[in-house]
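> sequence? don't have it. structure:
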């Protein structure tokens, strides 16, 4: 079952079903063929930085604009409206998606410790495609200005770019209106905003807030702080020993005093895909609000907040191939309109006197001060890039990679995969007997493989499995079967060394 099918209401049952085994073999063949015929990265390391990455000169003009200055190009058409597509044709199929996509990411052209960089730390952050880097660069080069409330040309252009980004995000999430999209620094800030603002509006002493055992600390600690302020009680939906959410406990834990249910769509540490629609139905049956942490899902499969019936949904730009420091909070209009502001300052006001202040309409009410304007531009470019590749194609591609990754890890002596959820996306955690996770990660790094070692900001879940730390490889659209096979070979060498 595809992760997106598990995470949202079922689609047409007669729709095409991919054979994972056949697809895996096709991807394996394509990966080996492309590896034999692919360009060498040795010579690219000898070139200057700006030539390696397809830039005309040190000023960063794109090689496609050889006859025009950045300003002339911008005047022909706003750069933020240009296609955020790949160079050349769209990826034709999942069989070569990772190999082709890799070429769009400059950071992946480098060698680390003498080896081709294999980035398997995507749950922590993703690398950025050239189109994102270029559009952020061009914003600063041609349109840098603060937004709104100014009469000059650059302010108008910067405002257009920022609000265009909001519209792109709304389409990406299936939001009914861009006004339901609030720009924040990331998922952590979005959840804190809800805990403060919705908490102030809706939570009183004795109310209950429900989280799951799968959560990242960012979807636990803000609710604990709210409970300390308000006198509310935090309750936890448990997982079973396979790492699945205990759906049989939904109606035992969620009850008449429940006011907020906060749930991840994909667990960042073990990759469990949560059936959010079932959780949402249980929460709404008692009148509770549903907060969905989408930090680990937005990059891996299609998301539609209307289908999920989420009251709030949050994700971070840097985990979906966009810049750091920019994220999104989606909220239902009626809720956002009734919630008080979180931060006070410029941009979020209507009228200010020493006696009282009235506030701007949504979303400005929640965007005090100067936001990450260039970050929003880059985020829009990233989401358009993902949509050009195709979110369903990415989901199929990563499903094949995940199956091969699990098979590879299961065959390695002394290695134990942590949890075996029914549906998994993005991440796998494992431990190797006799080796601390940090030592395993350091060994992989010496061979150019980047993974994460530690508690992954999910200490309660790791304690459930009797662990303090794990090794976590996590997948992105630019990974391929060769990456998985190289990881496996490197781990086997480590085990043999013992």
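All right, it came through fine. Computed from a predicted model, the values in this text were never measured in an experiment.

> please make it C-alpha for all contacts and neighbour counts, starting now.
Fine.

> surely residue 330 is in a strand?
Yes - residue assignment for residue 330, taken from DSSP: H, G, I helix; E, B strand; the rest coil, places it within a strand.

> quick check: it vs residue 258, distance?
Here residue 330 is placed at a distance of 21 Å from residue 258 (Cα to Cα, to the nearest Å).

> out of those two, which sits in the busier spot?
residue 330 (28 against 24; other Cα atoms under 10 Å).

> quick one: that one and residue 312 touch, right?
Yes - taking contact to mean Cα atoms under 8 Å, the distance of 5.4 Å between residue 330 and residue 312 places them in contact.

> what sits against residue 329?
Contact criterion Cα atoms under 8 Å, 6 or more residues apart in numbering gives 181, 182, 183, 184, 187, 190, 312, 313, 314, 315 as the residues in contact with residue 329.

> next one for the comparison:
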């Protein structure tokens, strides 16, 4: 794909996103909160209506035509998600409500049953709470020990320190593929290879990777990987867990109920094979179908094209933010980062910045981004975060920078007790 085509990627796709065609407080909406949730194209929205108008029935349980339609659409969506991450088999892909549920599934089904006192779990200081809290519970209940990889001076994963933590006591390494705060792309191939050398399993939180770049679980050789549908042009309430089939078959069910059984007696039950063993009850059928439609949409654009385009955008954003006096940018500079930038600005609270930007129609995130330990590690209470996707433009970045500079001037005037200029 040529640079010209890449620069037109937003122009090609933007018309597919009806939500973006609106004004906020009298200004055209600029949506820079994509790391929290992405917007949904019309094709995905239409798949929801199509299911309810044409195939609304429960899956796997009926022999009538509507049930067969629903089952086929649901399992086709599973196949699309499996192909997206290059999973070797569809049954390796389990639908969950979100990535948090996927991590909890592994924590309860594998962690609570396999770990013993003295076993070690290696995490990082940059982890999202969803990849931290469940392992705290596992450690509390099993006697396992948590260890943490710090950051380098460039605020990236410290590979050398990680290597020093590994030993024959290491049973699990759980880390993010891409930090949702630092934006750094972690060296996951080296992380996995080193962990496997010691016989440890590896879980990857790929929520900030799968929507933005090609991810191949077979090349990586990770043991588990999860993603969240609402961050990849899909619906809320739908995510997935990939696991190596031999691991998934060894793990006991996470939830009990319908769909995950073979036979039920009054005093015991036998369980279905994967993936159904982990999908108790009526699943989120419509949401899974929408997620499949989102995968189609991303694949039609090409994840390579999305990644290249976002690299152009974030390089532009980084350079323009860097020029603002008093700003602190978290994480490494491009090209060693994904399409998001978290920052602080002198004495201005991120919530105040976000409020001023919202008045100008610009949506960013302000807070700790579900990474409170990381913020404490970096000695900042909270940060502002601008996160990009393929439907954003350089013109939107320019508008964002202009309003941000106006906000800085306004707040500095207030701090100097001068009349406000906004």
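Yep, that arrived. Note that the structure is predicted; figures quoted are calculated from it, not measured.

> please pull up the equivalent of residue 370 of structure 1 in structure 2.
Correspondence of residue 370 of structure 1 to structure 2, assessed by TM-score structural alignment: residue 282.

> neighbours of that match, how many?
Applying other Cα under 10 Å, we find 13 other residues in the vicinity of residue 282 of structure 2.

> that one belongs to a strand?
No - the assignment for residue 282 of structure 2, made by three-state DSSP, is coil rather than a strand.

> my guess is it meets residue 259, correct?
Yes - Residue 282 of structure 2 sits in contact with residue 259 when judged by Cα under 8 Å, with a separation of 7.5 Å.

> residue 137 of structure 2 maps to what in structure 1?
Using TM-score structural alignment, residue 137 of structure 2 sits opposite residue 225 in structure 1.

> my error: substitute residue 398 of structure 2 in the last question.
For residue 398 of structure 2, the residue aligned by TM-score structural alignment is residue 485.

> spit out the contact partners of the residue nearest to its match when sequence neighbours are not counted.
Of all residues beyond its chain neighbours, the one nearest residue 485 of structure 1 is residue 408 (7.4 Å), with distances taken as Cα to Cα, 6 or more residues apart in numbering. Residue 408 of structure 1 is in contact with 484, 485, 488, counting by Cα under 8 Å, 6+ apart.

> state whether residue 408 of structure 1 is indeed within a helix.
Yes - the assignment for residue 408 of structure 1, made by three-state DSSP, places it in a helix.

> which position in structure 2 pairs with it?
Matched by TM-score structural alignment, residue 408 of structure 1 corresponds to residue 320 in structure 2.

> for its match, give its distance to residue 134 of structure 2.
Distance, residue 320 of structure 2 to residue 134 of structure 2, using Cα to Cα: 38 Å.

> next: residue 258 of structure 2.
From residue 258 of structure 2 across to residue 134 of structure 2, the span is 25 Å (Cα to Cα).

> what about the two, which has more around it?
Neighbour totals were compared for residue 258 of structure 2 and residue 134, and residue 134 leads with 20 against 15 (other Cα under 10 Å).

> check which helix or strand covers the more buried one.
For residue 134 of structure 2, the host element (DSSP states H and E) is helix 133-142.

> which other residues reach that helix?
For helix 133-142 of structure 2, contacts defined as Cα under 8 Å, 6+ apart pick out 103-104, 107-108, 111-112, 115-117, 121, 144-146.

> likewise stretch 235-249 of structure 1?
By Cα under 8 Å, 6+ apart, the list of residues contacting stretch 235-249 of structure 1 from outside reads 208-214, 250, 253, 270, 272, 274, 419-422, 465.

> again with stretch 204-211 of structure 1
By Cα under 8 Å, 6+ apart, the list of residues contacting stretch 204-211 of structure 1 reads 219-220, 223, 230-237, 253-254, 257-263.

> repeat for stretch 165-172 of structure 2
Applying Cα under 8 Å, 6+ apart, the contact partners of stretch 165-172 of structure 2 are 115, 118-122, 147, 195, 198-203.

> for stretch 187-203 of structure 1, same thing?
For stretch 187-203 of structure 1, contacts defined as Cα under 8 Å, 6+ apart pick out 184, 218-219, 222-223, 226, 230, 232, 259, 293-295, 314-316, 327-329, 338-342.

> against structure 2, where does it fall?
On the basis of TM-score structural alignment, stretch 187-203 of structure 1 is assigned to residues 99-115 in structure 2.

> end-to-end on the matching stretch?
Using Cα to Cα, the end-to-end distance of stretch 99-115 of structure 2 comes out at 22 Å.

> so how far is it from its chain's centroid?
Centroid separation between stretch 99-115 of structure 2 and its chain, computed with Cα atoms, centre = their mean, to the nearest Å, is 18 Å.
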